[in-house]
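# what's the 3D shape of this:
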Amino acid sequence: MRAAPASAARLLNTHVLRGTDRMIREQRFINDDWTFAYGEHPGAEGEPPSPDWYDVGLPHSFDLPDFREQRFYVGHGCYRRAVEVPPEWLGKWIALEFLGVFQIAEVYVNGRFVARHEGGYTPFTVDLSHVVNAGANDVFVRVDNIWNPRLAPRAGDFSFNGGIYRDVSLIVADKVRIDWYGIGVTTPQVDRERAEVNATVAIVNDEPHAVEVRVAGVIGDTSRPVARLEPVRRTVPAGATIEVELEGQIIQPRLWHPDHPHRYRLTASVTVDGQVRDTQATAFGARWYEFTADRGFFLNGERLDLHGANVHQNRGGWGDAGTRASIRRDVAMIKELGMNLIRGSHYPHHPYFAEECDRQGLLFWSELHFWGIGGEDVEGYWFASAYPIDEADEPEFEESLRRALREMIRTHRNHPSIITWSIGNEAFFSDDRVIGKAKALTTELVDLSHELDPTRPAAVGGAQRKGFDVLGDIAGYNGDGAELYLDPGIPSVVSEYHGVQGQGAGEYEVVWEHGVEVDYPWRSGKILWCAFHYKTIADGAGLQGLADYWRMPKRAYYWYREKLRGLAPPAFAEPGTAVALRLTSDAEMIPTDGTGDARLLVELVDEHGVRVVDDRAVRLTVVEGEGVFPSGRSITLSPENHSLRDGAGAMELRAYVPGTQRIRATADGLGAAELVLMAVGPRNEPRVRRLPPPAPSVTEPPTGQGEASLAAYRPVAVSSAEPLHGGGNATVTGSGAFWRAAGRDPGEWLAADLEFPYEISRVEVVFAEPPAHQWTVETSVDGRAFELLHRGEPETKARSASLQFPARTARRVRLSFPEKPIDVEEIRVY
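Purely as a prediction, here's the structure:
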């Protein structure tokens, strides 16, 4: 058992800045002491709190515990908490900061409506100054995660659980202050001798009269100042916000790099009549970089081959509602592999995620959620066209993405790890009728990102179809895009390539597809799909992680570590009979402010203390203290729900009340194992706590209603292809282009990857000319073992065939040519 890194600031649950004689600014987490109830509860915001509601802590998701079930609750949930306001706060700016609510939040204070925020992945603040009283104030938040045709994302390979699933803080500051995330730092000129530093500081004046302010800044390096920014004086009109520019330089800067991720700290202050009214600080790094079309990626003047992984935010047990400690562990696992890049797939992540990339030394691809999934293309659920098909939905949808891009850049702009703002992923999965509008919106968002942040390029992720790759500064090619776009003449990366699949430990060696093993000098790098298993609406998908949903590494994880770092794999567990349990934790202390947890690891071991593969379920129970698992005071890990594998399972424990936490692990036929941890934080008033039950009935997604081919614009694998006649031609609807094998020998083939398992009942094949040779159609669930579906004979007249058959599950549909290959214009699957 070892202690996780924890600073005093994390444990104290508050951050207070004081001047010589008064409090300047205070920010504290208020993740504890919330109550929650499923449903909309109309009018409840104006009624006294109900004793029947359940006690929860934040971050929280509607669907707890989360064992990666495909279905999830879609509807409303309501949160409530009392917020104490001391009399001396009245007259100041008082606000709530929400770092993420999926996906619509309505906020009431003391029964009065104060704000509505739409968008599930970006932070926002709610001004309470005009509605709070001294003493206890009732905060009520109504949340819904109902699919909305006018709100991005309209589609995506993910789960869309509702809830206040990121941190909430209370902020108190002066009426004359630095705005929320109001400091922007750039380093427009950097070399090894000098770094220019430009800071933009937004000053708010809520006073009823104009004020003259003096704005100054100091750059610090660890414990010492290294530069001062020349103070600037400005007059701020009443009720206005202005931006003040500060300039300075760092001599012989320590450059930020994944191998030495050094950061500086800029502290800005605003003074009126000699009195400091506010101060804020932000971390930043000095570095320069470039994506090139012919030589790859350069950081600080040196070529760096980017090799990374895509990361979704949800996790075993807690779903989307991860703590900062869990984020810290996720980033550390990617760093441990020897990778140097994370793609935040496919939405803005928690601001702390980028902070950890800064600190640990990983480059970060920050992405917007203009997102498509393809397939049936059904309105009413997240299988829809990425861009709206109803013209009436277009204005609000487009504005939701503009708003989210502004919020993402505002809250993430100072992170040195971030090297691009990506506009989305596979937005080409839009209905063909609106594809022009989807491309126009992509171009507009690229331009907006340049306007908001001229220092970073804009990427378009998943741009391997319909001409999206040329709309940004960097093209991200997913899947077969790696071989369809060789030396495309623009800066590019492989933004997704698939390596592993399955729930179990899997094979050790990874077999790459589409030629990604070749490191071309013009390609900036490649990004694995994906680091961790994730929950998704796509049945059978989400199982391509190097680690499972509970962050237990699969064998492929260690293959990557050996390949990239030269470290030999550990000894893998062998089948055996356990005689004992071993229970350990990555932390000895848990902060009670909702930012931390303890990751418990339970192992079934033999008489030598060696883990063995034993299929007994293990139950974890809090026998002392008020620690909670996502299911309450106990949780069962088992092979049946895939939370226990190869004789081990992991689960995160939280605590919102300080004190000793004693956890016991039990399994049939084995003695119990115990562990004692300490929850640390302010003492709350004791009370009986009611923990919520599992989520109510889930909403079934509409299926079997779409008219689109499941293979349309999907990746295609081929045995070979002539130039200009790649396999991708065969899944483009109505183009007239076709696939042609490079050779004319028997055994050539083409396979359409549906990307997710579907129940299919019809396949249509269109050849470039009537087939003169035998051909076969086969299907596969896993992409490896294929089952014959149809054997086609030579045809003298027809060049197309439509096959109807009893429904079968398939992920890949393959055309094979046992005699001689035939050119294929299109393959469609329904």
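# okay, CA-based contacts and neighbour counts for the rest of this
Will do.
# so how far is the host helix or strand of Val331 from its chain's centroid?
Secondary structure assignment for Val331, by DSSP states H and E: helix 324-337. On the basis of C-alpha atoms, centre = their mean, to the nearest Å, helix 324-337 sits 13 Å off its chain's mean C-alpha point.
# Show me which parts of that helix are buried, residue by residue.
324-337 (16 or more other C-alpha atoms under 10 Å).
# out of those residues, who's nearest His533?
Nearest to His533 out of these is Asp330 (C-alpha to C-alpha; 12.0 Å).
# who touches the closest residue in space to Asp55 that isn't next to it in sequence in this structure?
Excluding the flanking residues, the one nearest Asp55 by C-alpha to C-alpha, 6 or more residues apart in numbering is Thr35, at 4.5 Å. Thr35 makes contact with 53-56, 79-81 under the criterion C-alpha atoms under 8 Å, 6 or more residues apart in numbering.
# Buried ones in the one helix or strand Glu399 maps to, by neighbour count?
Glu399 belongs to helix 394-412 when elements are defined using DSSP H and E. Within helix 394-412, the residues that count as buried by 16+ other C-alpha under 10 Å are 394, 397-398, 400-402, 404-412.
# check contacts around the residue lying closest to Lys175 once chain neighbours are set aside.
Distance criterion C-alpha to C-alpha, 6+ apart; nearest residue to Lys175, sequence neighbours excluded, is Asp206 at 4.9 Å. Asp206 makes contact with 175-176, 238-240 under the criterion C-alpha under 8 Å, 6+ apart.
# for comparison, sequence B:
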Amino acid sequence: MTISLLLPKQLALLSLCWLATYLPAHAQRQQLLFNNDWKFHLGDAPGSERPTADDHAWRAVTLPHDWSIEGPFSEQWASATAYLPGGLGWYRKSFTLPAGYRGKKVFVYFDGVYKNSEVWLNGHFLGKRPSGFASFQYELTPYLATAGPNVLAVKVDHREVADSRWYTGSGIYRNVYLLATAPVHVQQWGMCFTTPQVSKSTATGKVSVALTNASATAAAVTVTSTLLDARGQAVATAKQVLNVKAKADGTASLTLPIKSPALWSADQPNLYRLRVSLAVQGKPTDEVTEEVGVRTIRFDANQGFFLNEQPTKLRGVCLHDDAGALGVAVPPEVWERRLKTLKAAGCNAIRMSHNPHADYFYRLCDRLGFLVMDEAFDEWERGKNKWVAGWNVGTPSQHGPHEYFKEWGDRDLRDMVLRNRNCPSIIMWSIGNEIDYPNDPYTHEVLNTGRNPQIYGKGYLPSHPPASEMGPLARRLVAVAKQADSTRPITAALAGVVMSNFTDYPAALDLVGYNYQEFRYPEDHKQYPQRIIYGSENGMAPSAWAAVDSNAYVSAQYLWTGIDYLGEAGKWPQRANGAGLLDMAGFPKPEYYFRQSLWTSAPLLYLTTAEAPSKPGARQPHLAPTWNWPAASQVHVVALTNNEATELFLNGQSLGKKTGRLPAWDVPYAAGELRANGYRNGQVVSETQLRTVGAPTALQLKPDRTTLAAKTQGLAQIEAQVVDQAGNLVTDATNEISVTLTGPARLLGIESGDIASHEPYAAPRHKAYQGRLLLYVQATGPGAIRVALAAPGLTSQAAELRAE
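Here you go, the predicted model:
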């Protein structure tokens, strides 16, 4: 079986990156970022939807805003959601309509509000959206005061805090936009770009434009589509005149011939800009511009995945959308830094676990060259266990998105696809994650045939819903997704394949993802030869990658997980999950370098150490890049490498040369320098070392940038280090570091990466973890910014930034 799909890039009418965006003066569409000058109240405030409600004592906030991350951490809350509170909150914004918006259709667009949001304008109810991950838009026009003040009010209800298996945050945690259009305009998510024919010499672009004529008279609308290359030069143009009745919709279809297309790929993410403009009687009424890409994808049951007809292994990671100290209100610079770090390890694919992410995240994947599995749900009509006292401990909560799935599930899925369908990075739509987890909630008689609880659960539980329910639901969701986009395959991540194989669920899918079930690949490939199999969620073991690397028919591995994340935690005091290649500060862990050794070809050599096991066969201890041990210690040294051989030296004396990706030595500790050389073809191609470091003496600051964009509230990410007299990082330092900030900036948070720390994220001080901290400093206006660090007994240091 082969699925061949020819794709583009994403449109999302209102996802124009992360900047306040103004279109050219001749265009009738206007859009601005609507994040400033909001007021917030935590707790219920009945009547706050009324414009005359008193909010003078409410707190001023700038969106995006996540109130849960403000804490405090407490054991009274749920381990599933990071032991952080939920609650109910209100937001209000008073504004005067910009002059250029008067006489137009005016909309407000929310990229995400967690959850159960209700929105009013000037006391008029606009609507409710239960999902905290959906993007949605309301028209404001009928209730606007065009000359005087307007009040937008948003109520957010997250009182059911244990409603997810991971941290979700609370509040208006993504961008908000204000949009004005002429009566004749492109609909929300109304532009679609596909490339049904692609070769190296030519390609055909198809543009579908859904538009609305909201005026009282019929209109002959000229629809013009122009494709611009990276230099801004037009490479293809098409026009169509569409007669649209008054108060009616219409759809234009245009064809763009593209000569010598610059194909989008993970290695060369070439992008075009697609501009669609509308005009009536020669006068422009609307213009929408979106980045798009030209490429092909194809999945084959025997040969795996092909990108632009090139066989490609998907070296992927799963990602939740929090960033530690920032919760889920994450500036784009944070994800840009994280994604570039993952890319350096050879990662080329991202699974959006287990919900749609922020609008800008997809733009970053398009521009950086990641292949994306976009995912809609973690549960359907039946709920899953959300652990409260630690994973698999005590009595779980059963609250969750299943409570509104029957009414909203189809729409949430359709909106995800429409919002993101023009992204060249997206190569598949996932309708669910681990819906078939054995007995959580579905069950089947086959579960009585095995003894491994990870595979078979607790055996058949007739009180649970039957697994047969999943097939009809899956078929319905697949149909919804394909109606919105027929160019990509539909998939799901299956956790209980042993059970699902006895249902219609896998057959409803184009691609069948296997979570942690590599052992089933050969058997199921033989039994279901038409099934396209890949690893949708996998552990870090080398064998899990070998199952992909050594089998052409297995196209992908998505590691759990790329980055540590809040929630899905163990018992208190753990508040986060530490399964990532990177910690919550985005610092690489040893696992990162091992993955880099598997996924990249450039010479790599990284040294780690641990206390030597007391007896043969003992469990491998935690590895860390340190050469500070008690005298007379026996130390286990492991090199992570992709070289042919590695030689280890202690204080200049060779301890022998070994081969393999994980060569190891047991070494009697001696202070000084531990050095390793990596060899290929008998030549040294890489070298690394660990040194014994002294006591902490000073602080160091390493900003990722020194110039910030003042108008767009640019962000600096500053690494703070505790160092010894020679400037070496002291990896066991836990000094409490205080931050003083002067100038037009604010400290968004401090992250250490310690998954058991309960220090308040909003405080201007934090203990170092493994000798480091990460500071998030955001510009609030133009001018000089000074970031100073201090800690008792250590030499302080400051960094000078500038916002302009």
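# hang on, the earlier thing: next secondary structure after the helix holding Val331 of structure 1?
strand 341-344.
# so that next one matches what in structure 2?
On structure 2, the counterpart of strand 341-344 of structure 1 by TM-score structural alignment is residues 349-352.
# ok, now stretch 256-271 of structure 1?
By TM-score structural alignment, stretch 256-271 of structure 1 lines up with residues 264-279 in structure 2.
# Run through the residues that contact the most centrally placed residue in structure 2.
Geometric centre of structure 2, nearest residue: Asp321, 4.5 Å, by C-alpha atoms, centre = their mean. Asp321 of structure 2 makes contacts with 328, 353, 357, as judged by C-alpha under 8 Å, 6+ apart.
# How about His346 of structure 1?
His346 of structure 1 neighbours (C-alpha under 8 Å, 6+ apart): 312, 367-369, 371, 424-425.
# which of these does structure 2 keep?
Counting by both residues aligned by TM-score structural alignment, their matches' C-alpha atoms under 8 Å, structure 2 reproduces these contacts from the contacts of His346 of structure 1: 312, 367-369, 424-425.
# any idea how far Gly232 of structure 2 lies from Tyr592 of structure 2?
Counting by C-alpha to C-alpha, to the nearest Å, the separation of Gly232 of structure 2 from Tyr592 of structure 2 is 38 Å.
# more neighbours, those two?
A count of neighbours by other C-alpha atoms under 10 Å puts Tyr592 above the other of Gly232 of structure 2 and Tyr592, at 22 against 10.
# For the aligned partner of the more buried one in structure 1, which non-adjacent residue is spatially closest?
Matched across to structure 1, Tyr592 of structure 2 falls on Tyr557, judged by TM-score structural alignment. Taking C-alpha to C-alpha, 6+ apart as the measure, Tyr557 of structure 1 lies nearest to Leu546, with 4.8 Å between them; neighbours along the chain are not counted.
# And the one you found, how close does it get to Arg194 of structure 1?
41 Å.
# Specify which residue of the two has the higher count of neighbours.
Counting neighbours by other C-alpha under 10 Å for Leu546 of structure 1 and for Arg194 shows that Leu546 has the greater number, 30 against 15.
# Now for that one: which residues touch it?
Neighbouring residues of Leu546 of structure 1 by C-alpha under 8 Å, 6+ apart: 500, 530-533, 553-557.
# hmm, 6 Å instead?
531-532, 554, 556-557 (C-alpha atoms under 6 Å, 6 or more residues apart in numbering).
# just checking, what residue in structure 2 corresponds to it?
Checking TM-score structural alignment: Leu546 of structure 1 goes with Leu581.
# Same check on Val610 of structure 1?
Matched by TM-score structural alignment, Val610 of structure 1 corresponds to Asn728 in structure 2.
# for Glu97 of structure 1, same thing?
That one, Glu97 of structure 1, aligns with Tyr109 by TM-score structural alignment.
# Leu452 of structure 1 now?
Under TM-score structural alignment, Leu452 of structure 1 pairs with Ala484 in structure 2.
# Report how many residues lie close to its match.
Neighbours around Ala484 of structure 2, by other C-alpha under 10 Å: 17.
# Gln725 of structure 2 versus that one, what's the distance?
In terms of C-alpha to C-alpha, Ala484 of structure 2 sits 61 Å off from Gln725 of structure 2.
# can you check Ile172 of structure 2 too?
46 Å.
# So between those two, which is more surrounded?
Taking other C-alpha under 10 Å, Ile172 of structure 2 and Gln725 do not tie; Ile172 has more neighbours (30 against 12).
# Cross-check the contact I'm expecting between that one and Asp111.
No. Using C-alpha atoms under 6 Å, Ile172 of structure 2 is not in contact with Asp111, being 8.6 Å away.
# residue ranges of the strands in the stretch 251-400 of structure 2, please?
For the stretch 251-400 of structure 2, strands defined by DSSP state E, counting those that start in this stretch occupy the ranges 272-280, 283-292, 295-300, 304-307, 310-311, 314-319, 349-352, 371-375.
# can I get those in CSV with distance to Val787 of structure 2 and mean neighbour count?
Below are these laid out as CSV (distance: least, C-alpha to C-alpha, whole Å; neighbours: other C-alpha atoms under 10 Å):
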stretch, distance to Val787 of structure 2, mean neighbour count
strand 272-280, 39, 22
strand 283-292, 37, 22
strand 295-300, 45, 24
strand 304-307, 45, 22
strand 310-311, 48, 14
strand 314-319, 31, 25
strand 349-352, 34, 25
strand 371-375, 37, 25
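# mind checking which of those is nearest Gln689 of structure 2?
strand 314-319 (28.5 Å).
# Give the aligned range of that closest one in structure 1.
Against structure 1, strand 314-319 of structure 2 falls on residues 306-311 (TM-score structural alignment).
# same deal with stretch 654-666 of structure 2?
Against structure 1, stretch 654-666 of structure 2 falls on no residues (TM-score structural alignment).
# Ser800 of structure 1 - how many residues pack around it?
18.
# try the one 4 residues further on
Burial measure for Gln804 of structure 1: 12 neighbouring residues, criterion other C-alpha under 10 Å.
# what range in structure 2 does the helix or strand it falls within sit on?
For Gln804 of structure 1, the element it lies in under DSSP H and E is strand 800-817. Counting by TM-score structural alignment, strand 800-817 of structure 1 falls onto no part of structure 2.
# picking that back up, in three-state terms, label the aligned residue in structure 2 for the residue nearest to Asp55 of structure 1 for me.
Using TM-score structural alignment, the partner of Thr35 of structure 1 in structure 2 is Lys39. Here Lys39 of structure 2 is recorded as strand under DSSP: H, G, I helix; E, B strand; the rest coil.
# Distance-wise, check Ser752 of structure 2 relative to Tyr167 of structure 2.
18 Å.
# So which of these two has more stuff around it?
Shown here are Ser752 of structure 2 and Tyr167; by other C-alpha under 10 Å, Tyr167 has more neighbours (31 against 28).
# Alright, calling it a day.
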